[in-house]
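Engineer: sequence and predicted structure below; questions after.
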Amino acid sequence: MDKKKREGTEAVREDQNGLCLCTCTCCGHQNPEGSRHCPACGHYLIVWDEILCSVCGAEIPAEYTYCGHCGSRRPGGTD
C-alpha cells in the first residue's frame, strides 16, 4: 500500500504527563501515540491520511473505501 503523506491517528490528545495519546475508535481505550494495535481490544489504530489508488494513482482519503476517480477499491479498504 502506498502512503501519500504520513501516518496518523484518528483522535489524539495529551495525558497528565504531556504524552500524546490516541483513542481507539472501537473501544475508546487510551493508547500511547505510535501504538499500532489497541491492547484492550486488538483494533488496528493507525490510519493513513491519504493513500494512492493502485489503479489510477489518485489520492484516496482514509475514510473512503473506493477511489473517487476510477471507482477501484482502495488498498486495505473495508466495506
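Structural biologist: Sure, I can see it. Numbers count the residues shown, from 1 in each chain.
Engineer: drop to CA atoms for contacts and neighbour counts, all remaining ones
Structural biologist: OK.
Engineer: pretty sure residue 47 is touching residue 61, no?
Structural biologist: No - contact between residue 47 and residue 61 fails when scored by C-alpha atoms under 8 Å: they sit 10.0 Å apart.
Engineer: the structure to be compared is supplied as follows:
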Amino acid sequence: MTLTLDLHPIFQSQRDVDQAVRSMMFRAAKSDVERVIIIPGKGSQKLKNRVLALLRQPHLKKLYKAVEPDPENLGRVIVRFR
C-alpha cells in the first residue's frame, strides 16, 4: 500500500508542512504501508530540502527504512517503510 502527501496546497506555511509530514509519517508507521510519496513539487527545491531535513530528524528517521528521490519525477520524494 502507498500513501501520498501533496504539499502544494499548504506550501506557504512551514508549520503546516511540518505538521502534515509528521502526521503522515506516524500514520504510515502505525499501518501496513510500504511507502509514502511526498510531493513538494519541482520549483526552487526549498520545500523539498525542508522536507528532507525534516525526515532526517531522529524521531522520524527511526520510523522508516529509506528516503530516495523519485527517478521518474524530481518533484517527488519516496519514503520506504519495508
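Structural biologist: Arrived safely, thanks for sending. As the structure is a prediction and not an experimental result, all values here were calculated from the model.
Engineer: what would you report as the TM-score here?
Structural biologist: After superposition, the two chains reach a TM-score (TM-score structural alignment, normalised by the length of structure 1) of 0.25; 41 aligned residues with a C-alpha RMSD of 4.4 Å.
Engineer: for residue 51 of structure 1, which three-state class applies?
Structural biologist: Using DSSP: H, G, I helix; E, B strand; the rest coil, the structure places residue 51 of structure 1 in strand.
Engineer: my guess is it contacts residue 7. True?
Structural biologist: No - checked against C-alpha under 8 Å, the pair residue 51 of structure 1 and residue 7 is beyond contact range at 10.3 Å.
Engineer: so what's residue 14 of structure 1 up against?
Structural biologist: 20-21 (C-alpha atoms under 8 Å, 6 or more residues apart in numbering).
Engineer: in which helix or strand does residue 68 of structure 2 reside?
Structural biologist: strand 66-69 (DSSP states H and E).
Engineer: quick one: the strands in structure 2, in order.
Structural biologist: 2-6, 35-39, 66-69, 77-80 (DSSP state E).
Engineer: not counting its neighbours along the chain, what's nearest residue 32 of structure 1?
Structural biologist: Counting by C-alpha to C-alpha, 6 or more residues apart in numbering, the nearest residue to residue 32 of structure 1 once its immediate chain neighbours are dropped is residue 21, at 4.6 Å.
Engineer: what about that neighbour, how many residues nearby?
Structural biologist: 19 (other C-alpha atoms under 10 Å).
Engineer: fine by me, we can end here.
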